[in-house]
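K.L.:
all I have is the shape, not the residue letters:
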């Protein structure tokens, strides 16, 4: 691909349409959507292309190579409703953005330390207004149990790669969200034993 900085995530191609079907009805017609841990940038472009031009997307990632991929995908798309990517660490006490209408975070919580989940909830609570949406996607345990044997094997593999990673308990994530000013989650079962989780900020 020469100097093409675009990265390709096979999971993004598989899950972007099912995610969009769940997310779309909850998005405002206009405003700003922050994606935390945008990775390759493929989700950002897919969602921005399917949205009205007045709904603007702000991708972010702490990894400079990921940000290069995001910006390359955005440039190739020709879309005007995608901002240049920003460096954002979910665990940081201060984020480089102050106010958004929606926060989206796909497949991050299980591939990062628990401190990132804590920071994500606190940060989303800071930047979202009352009624603002926090959307999460990925595998979760429920009441301490894995949803399937394949999720359990995936969890074990994650923990072998990094002891701080792992499939999280949905109840623990919901508790963090509640502490950050969000109401109880709305949950949608997704393909490949994943969940879409929607929190609304109540305070």
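P.N.:
Nice, I can see it. What you are looking at is a predicted structure, and each value in this text was computed from that prediction instead of being measured.

K.L.:
going forward, measure contacts and count neighbours with C-alpha atoms only.
P.N.:
Fine.

K.L.:
which element is the residue nearest the centre of the chain on?
P.N.:
Nearest residue to the geometric centre of the chain (Cα atoms, centre = their mean): residue 105, 1.0 Å. If you go by DSSP states H and E, residue 105 is part of strand 102-106.

K.L.:
can you name the element that comes right after that strand?
P.N.:
helix 114-127.

K.L.:
who touches that following helix?
P.N.:
Residues from elsewhere that reach helix 114-127 (Cα atoms under 8 Å, 6 or more residues apart in numbering): 89-95, 97-100, 103, 109, 134, 164-165, 173, 176-177, 180-182, 201.

K.L.:
next one: stretch 156-163
P.N.:
111, 165, 166.

K.L.:
any buried residues in it, and which?
P.N.:
Neighbour-count burial for stretch 156-163, counted by 16 or more other Cα atoms under 10 Å, picks out 156, 158, 159.

K.L.:
and the last one, that's in a strand?
P.N.:
No - if the criterion is DSSP: H, G, I helix; E, B strand; the rest coil, then residue 159 is helix and not within a strand.

K.L.:
all strands of this structure, in order?
P.N.:
31-36, 55-59, 102-106, 133-138, 140-142, 145-146, 168-169, 186-190, 194-200 (DSSP state E).

K.L.:
output the ones you listed as a markdown table; include the columns distance to residue 13.
P.N.:
Shown next, in a markdown table, are the strands of the chain (distance: least, Cα to Cα, whole Å):
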| stretch | distance to residue 13 |
| --- | --- |
| strand 31-36 | 17 |
| strand 55-59 | 17 |
| strand 102-106 | 13 |
| strand 133-138 | 14 |
| strand 140-142 | 21 |
| strand 145-146 | 25 |
| strand 168-169 | 24 |
| strand 186-190 | 14 |
| strand 194-200 | 15 |
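
K.L.:
who wins for proximity to residue 17 among these?
P.N.:
Minimum separation from residue 17 across the strands of the chain (Cα to Cα) falls at strand 186-190, 10.8 Å.

K.L.:
what packs against that closest one?
P.N.:
helix 10-23, strand 194-200 (3 or more Cα pairs under 8 Å, 6 or more residues apart in numbering; DSSP states H and E).

K.L.:
try it again with 10 Å
P.N.:
Applying 3 or more Cα pairs under 10 Å, 6 or more residues apart in numbering; DSSP states H and E, we find strand 186-190 packed against helix 10-23, strand 133-138, strand 194-200.

K.L.:
the structure to be compared is supplied as follows:
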């Protein structure tokens, strides 16, 4: 995923960036991850952003190895700075990954995690995320997403509709996606939607699993 990036908070005095939303949502997300992540193995995070999430999750799940990534040089620098400050041995150095690119510099993963990416990137990046996860994951392994979504037959929260309009005004290729559209594209790539969970602030977490 290349191009414009979206951060809520200002950069810190060093390379570390901060997003206030990451501090608010990291523990609710971790609670769901406790049910969905494998006990051991490598978790690849796509579009790690500031790096605050991966540090929190690496502390919460010390038996897992974490591979952060991003396409933005500033984000990669921020991730590296947060990683260095944390001093955790289960976080790998960040790698550059454009979700829309046909090849990623990772051969396999036991889980793929992507938070708040799909709505602030072109649809081709969402499809690339599905392609990449299908290549890397083994049978039954999870692809986990978090963010604001729209659902067929479910009245959208006014705040989500306003956010969708703001995103599209900023970049016409951005915007909240329909869960059913994403799930249909996932199914074409060998990934099935297994579960959805409602989250605070009108967000959702989606669990997809690689088909056997």
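P.N.:
Happy to help now that I have it. Note that the structure is a prediction, hence the values are computed from the model and not measured.

K.L.:
still on that earlier bit, quick one, which of the strands of the first structure is nearest to residue 46 of the first structure?
P.N.:
Using Cα to Cα, the strands of the first structure put strand 55-59 closest to residue 46 of the first structure, at 10.7 Å.

K.L.:
now that closest one on the second structure. Mean distance?
P.N.:
Between strand 55-59 of the first structure and the aligned residues of the second structure, the post-superposition mean distance stands at 0.3 Å (mean Cα distance after the TM-score superposition for the first structure).

K.L.:
that strand corresponds to what range in the second structure?
P.N.:
The aligned range for strand 55-59 of the first structure in the second structure is 64-68, by TM-score structural alignment.

K.L.:
on that earlier part again, aligned partner of the residue nearest to the centre of the first structure in the second structure?
P.N.:
Looking across to the second structure (by TM-score structural alignment), residue 105 of the first structure lines up with residue 114.

K.L.:
look up how far residue 179 of the second structure lies from its match.
P.N.:
Computed as Cα to Cα, to the nearest Å, the residue 114 of the second structure to residue 179 of the second structure distance reads 15 Å.

K.L.:
cool, residue 58 of the second structure as well?
P.N.:
28 Å.

K.L.:
same question for residue 44 of the second structure.
P.N.:
In terms of Cα to Cα, residue 44 of the second structure sits 22 Å off from residue 179 of the second structure.

K.L.:
more crowded one of those two?
P.N.:
residue 44 (25 against 17; other Cα atoms under 10 Å).

K.L.:
do I have it right that that one meets residue 114?
P.N.:
Yes - the pair residue 44 of the second structure / residue 114 is scored as a contact, 8.5 Å apart, by Cα atoms under 10 Å.

K.L.:
what's stretch 13-23 of the first structure aligned against in the second structure?
P.N.:
Under TM-score structural alignment, the match for stretch 13-23 of the first structure is residues 23-33.

K.L.:
quick check: buried residues in that stretch?
P.N.:
Buried, per 16+ other Cα under 10 Å, within stretch 23-33 of the second structure: 25, 29, 30, 33.

K.L.:
for burial, what's the neighbour tally of the counterpart of residue 150 of the second structure in the first structure?
P.N.:
Counting by TM-score structural alignment, residue 150 of the second structure lines up with residue 141 in the first structure. Using other Cα under 10 Å, residue 141 of the first structure is surrounded by 20 other residues.

K.L.:
tell me the contacts of residue 141 of the first structure?
P.N.:
Neighbouring residues of residue 141 of the first structure by Cα atoms under 10 Å, 6 or more residues apart in numbering: 147-148, 151-152, 155, 167-172, 194-195.

K.L.:
would you list the buried entries among those residues?
P.N.:
Using 16+ other Cα under 10 Å, the buried ones in those are 151, 152, 155, 167, 168, 169, 170, 171, 194, 195.

K.L.:
how about residue 166 of the first structure, what's its match in the second structure?
P.N.:
That one, residue 166 of the first structure, aligns with residue 175 by TM-score structural alignment.

K.L.:
how close does that match get to residue 97 of the second structure?
P.N.:
Taking Cα to Cα, one finds residue 175 of the second structure at 21 Å from residue 97 of the second structure.

K.L.:
do residue 180 of the second structure as well
P.N.:
Taken as Cα to Cα, the span from residue 180 of the second structure to residue 97 of the second structure is 26 Å.

K.L.:
returning to what we had before: would you turn the helices and strands packed on strand 186-190 of the first structure into CSV with distance to residue 60 of the first structure?
P.N.:
CSV is the format used below for those (distance: least, Cα to Cα, whole Å):
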stretch, distance to residue 60 of the first structure
helix 10-23, 16
strand 133-138, 15
strand 194-200, 20
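
K.L.:
if we can go back for a sec, shared neighbours of residue 44 and residue 114 of the second structure, which are they?
P.N.:
The contact lists of residue 44 of the second structure and residue 114 share residue 143, where a contact means Cα under 10 Å, 6+ apart.

K.L.:
next, count neighbours for the residue nearest to residue 15 of the first structure when sequence neighbours are not counted.
P.N.:
Of all residues not flanking residue 15 of the first structure in the chain, residue 191 sits nearest, at 7.8 Å (Cα to Cα, 6 or more residues apart in numbering). Using other Cα under 10 Å, residue 191 of the first structure has 10 neighbouring residues.
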